[in-house]
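> sequence first, then the predicted structure, then my questions.
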Amino acid sequence: MFIHQSYAYAMLRPLQQAIRAQGGEVCWFLATDEVDPGFLTADERRLMSVDEVREWQPHAVLVPGNVVPSFIPGIKVGVFHGFNSGKINSRGREDHFEIRGCFDLYCTQGPNTTAPFIELAKQHGFFDVVETGWANLDPLFTPCADNPYLDASDPRPTLLFCSTFSQKYSCAKKLVPQIEALRDSGKWRILVQFHPKMEQQVIDTYKGMQNDSLTFVETDNVIPLLQAADLMLCDTSSMLLMFLLQQKPVVTFNTQTPQPHLLNVTEPEQIAGALDLAHSHPAELMAAIETFSNQLHPYRDGRSTERVLVAVNNLIESGLGHLKSKPLNLIRRFKQRKSLGYWRW
């Protein structure tokens, strides 16, 4: 398990559980200082260096991120850290479909991502694509009996407010007055959760807003939050896509890609009314959410983990002989060696 952020723990643990159930062994490598080792449990083994990884010789490296070094042994599997939220990178391309020459296999989430990746596989020739569903979502479709974010004694609807960290797209700073007003109305039970890279000043502002109607949540596992909420207010965070799969409505503020399955507003003053409308579950909106969900992630059986492992094991057994060599990517490889302080060959 090769991870760059703490949220990757929860994303990979369903896979870890399934691998162990099959008699396999799992180790973790924390690739950046942004990963909190305190989230590792007592029974999880951490490899402390690249040398330890190379000595352990993994058969496969599962990565919920964009890159993985070529000097890490094993087939490289992209399992994604989110859905395609339509974000455009500095090259003017959708970041979700950016091919960086690192992976041998992409385990895609549903038809609307599988088709583009298959076309990219034909174009590049150095990776396979298998539609498996997103293993991270298996727990989403399993009720959580001891969800810490549920409050049976509070009859108010629960609003989950999420925001991405990018200043270009984030609505967190802009909507402070509106969130305060929603809190003070007493109408909602509000849960607030931000991307781990969110500006600390913004985090501190929302922490300072906490009372009986608003709770700021820091967690490495967002699944219980998604299950606990009745509706979501968001910007472009890919968490909104996970939320929609539960057939729950989302209000967005100035999203990059307005769609029929979202209630998008462009002015802060429109938020309160949009939330009321969303909570009424209008038929047209809910039908659009169902249609979109079937394209995004049609798998609601909680068995995407099994499909990922089948795809990985098939590639391990068949080998990489049918694939072209990956591009040299000399600059990226140098940066990866520099970031990990590894210069052996």
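Structure received. Residues are numbered from 1 along each chain as shown.
> CA only for contacts and neighbour counts going forward, please
Noted.
> contacts only, for residue 95.
84, 86, 87, 88, 89 (Cα atoms under 8 Å, 6 or more residues apart in numbering).
> now with 6 Å?
Shown in contact with residue 95 (Cα atoms under 6 Å, 6 or more residues apart in numbering): 87, 88, 89.
> give the next helix or strand downstream of the helix or strand containing residue 312.
Assigned by DSSP states H and E, residue 312 falls within helix 304-318. On the C-terminal side of helix 304-318, the closest following helix or strand by DSSP H and E is helix 330-340.
> give me the contact list for that next one.
Residues from elsewhere that reach helix 330-340, judged by Cα under 6 Å, 6+ apart: none at all.
> same thing with stretch 165-185?
By Cα under 6 Å, 6+ apart, the surrounding residues in contact with stretch 165-185 are 163, 164, 195, 197, 198, 213.
> let's bring in a second model and compare:
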Amino acid sequence: MRACVMFATETYALPILRPLAAAAVARGVQVRWLVTDAVAQRLTVDEQRLRNMADIRAFSPDATFCAANWAPPGVPGLKVQVFHGFNANKREPDRGHFAIRGFFDLYTTQGPATTLPFEALARDHGHFAVVETGWPKLDPLFAGNVAHPIERDARPLIMFASTFSHRLSCAPAMLDTLRTLIARNDRQWLLTLHPKSDPGLIRAYQALEASNARFMDSERLVDMERASDMLVCDTSSVIHEFAVQNKPVVTIANRRPEPFMLDVATPGDVDAAIDLALSKPPSLMAAIQAHGDDIHPYRDGRSSERVLDATDAMIAAGKAKLHRKPLNLVRRYKAWRDRASLFPA
């Protein structure tokens, strides 16, 4: 691979794609970014943005890595899905994580839980390949060096996060409970919300900051996960990326509770559940270990390398064995329309 593009439409894609971009640069691959204006504001001086189709054609990438559920049409090279999260079971399978939209040549999956379903779908559809690589976002989670450590003391450090989906989010209901728990001052707290959450709700959570509570942007999610002892959440893919560290998770009215979660019905049940989670019951910890091995068995911090290897192998082999992608005119029209809103022709 000589050159590649990182495609992001939301700021939460940056911590997914940056480890992959760093690994590509270390191999001598030229990297450019194809992003919305909002994401472009978060790019560093070293992250060069492509602004129009003329720039893209001149750059002529061999691959585009997508942390989104679609790929921009008309961009040369392989379209590689690297995913914007784990399967959180927010929707039915054919509308959620396993929806096949006809954009991608290669799916780089996170672990057996996603690899096996996508391999079955690849046999059915025939127009894409699947390689299990692990998820680039988690490379820093298992790296030896901590780029931006979070200071803490001996008190338990609890992370709170929530999905932006109104019907599944516990964030509005948790405000008063968190205010009470933070005021008690016996624990430390790291608070974050999805960047697409209601701005008023984000301001309300920022107002919870205290000497023992900090609100952080979701771009620092991995730093928060590394520092925290446990997580309080609802139905978000953050649950799964936290659990692969073999740390406990308390969920509030999760859509599909699993054995590795301590699921409670209401915010009023959270305090006692935190105490139970911090005691690390053996049966709970065994369930967490089994779940982590299923969704992301890689603990070496080299998933980005495997994504690049899989992409290079597919470029070398070509796409001759793949079927032609379905036309799906409605979805293609929407993709062209969305691309036009990103950058001019």
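That came through fine. Note that this is a predicted model, so its numbers are computed, not measured.
> quick revisit: filter the contacts of stretch 165-185 of the first structure down to the ones in strands?
Applying DSSP state E to those, the entries found in strands are residue 163.
> can you pick the most crowded of the contacts of stretch 165-185 of the first structure?
When neighbours are counted by other Cα atoms under 10 Å, residue 163 leads these with 25 neighbours.
> residue 46 of the second structure should be in a helix, yeah?
No. Counting by DSSP: H, G, I helix; E, B strand; the rest coil, residue 46 of the second structure is not found in a helix; it is coil.
> what's the distance between it and residue 252 of the second structure?
Using Cα to Cα, to the nearest Å, residue 46 of the second structure is found at 40 Å from residue 252 of the second structure.
> pick out whichever of these two has more residues nearby.
residue 252 (27 against 8).
> for the more buried one, give me its contacts.
Contacts for residue 252 of the second structure (Cα under 6 Å, 6+ apart) come out as 234, 263, 264, 265.
> once you drop chain neighbours, what's closest to the second one?
Right, residue 263 of the second structure. Nearest residue to residue 263 of the second structure, sequence neighbours excluded (Cα to Cα, 6 or more residues apart in numbering): residue 251, at 4.6 Å.
> in the first structure, which residues correspond to the host helix or strand of the one you found?
Per DSSP H and E: residue 251 of the second structure is located in strand 249-252. Counting by TM-score structural alignment, strand 249-252 of the second structure falls onto residues 250-253 of the first structure.
> what is the burial count for residue 51 of the first structure?
Using other Cα under 10 Å, residue 51 of the first structure has 13 neighbouring residues.
> with residue 238 of the first structure instead?
When neighbours are defined as other Cα under 10 Å, residue 238 of the first structure has 19 of them.
> one more: the one 3 residues further on?
Applying the criterion other Cα under 10 Å, we find 21 residues in the vicinity of residue 241 of the first structure.
> can I assume it sits in a strand?
No. Applying three-state DSSP, one finds residue 241 of the first structure to be helix, outside a strand.
> for stretch 6-24 of the first structure, which positions count as buried?
6, 7, 8, 9, 10, 11, 12, 13, 14, 15, 16, 19 (16 or more other Cα atoms under 10 Å).
> now it, how far from the chain's geometric center?
With Cα atoms, centre = their mean, to the nearest Å as the basis, stretch 6-24 of the first structure stands 15 Å off its chain's centre.
> where does it end up in the second structure?
The aligned range for stretch 6-24 of the first structure in the second structure is 11-29, by TM-score structural alignment.
> run through who's touching that stretch.
Outside stretch 11-29 of the second structure, the residues that touch it by Cα under 6 Å, 6+ apart are 2, 3, 39, 67, 136, 137, 304.
> so how far does the match of strand 249-252 of the second structure sit from its counterpart in the second structure?
With mean Cα distance after the TM-score superposition for the first structure, stretch 250-253 of the first structure departs from the second structure by a mean of 0.1 Å once superposed.
> and residue 286 of the first structure, helix, strand or coil?
Applying three-state DSSP: residue 286 of the first structure is helix.
> what's the neighbour count on it?
19.
> that one and residue 277 of the first structure, how far apart?
12 Å.
> again with residue 199 of the first structure
Distance of residue 199 of the first structure to residue 277 of the first structure, computed by Cα to Cα: 31 Å.
> again, but for residue 84 of the first structure
Going from residue 84 of the first structure to residue 277 of the first structure by Cα to Cα gives 26 Å.
> who's more crowded, those two?
When residue 84 of the first structure and residue 277 are compared for neighbours, residue 84 comes out ahead with 19 against 15, by other Cα under 10 Å.
> the more buried one: what secondary structure?
Assigned by three-state DSSP, the conformation of residue 84 of the first structure is coil.
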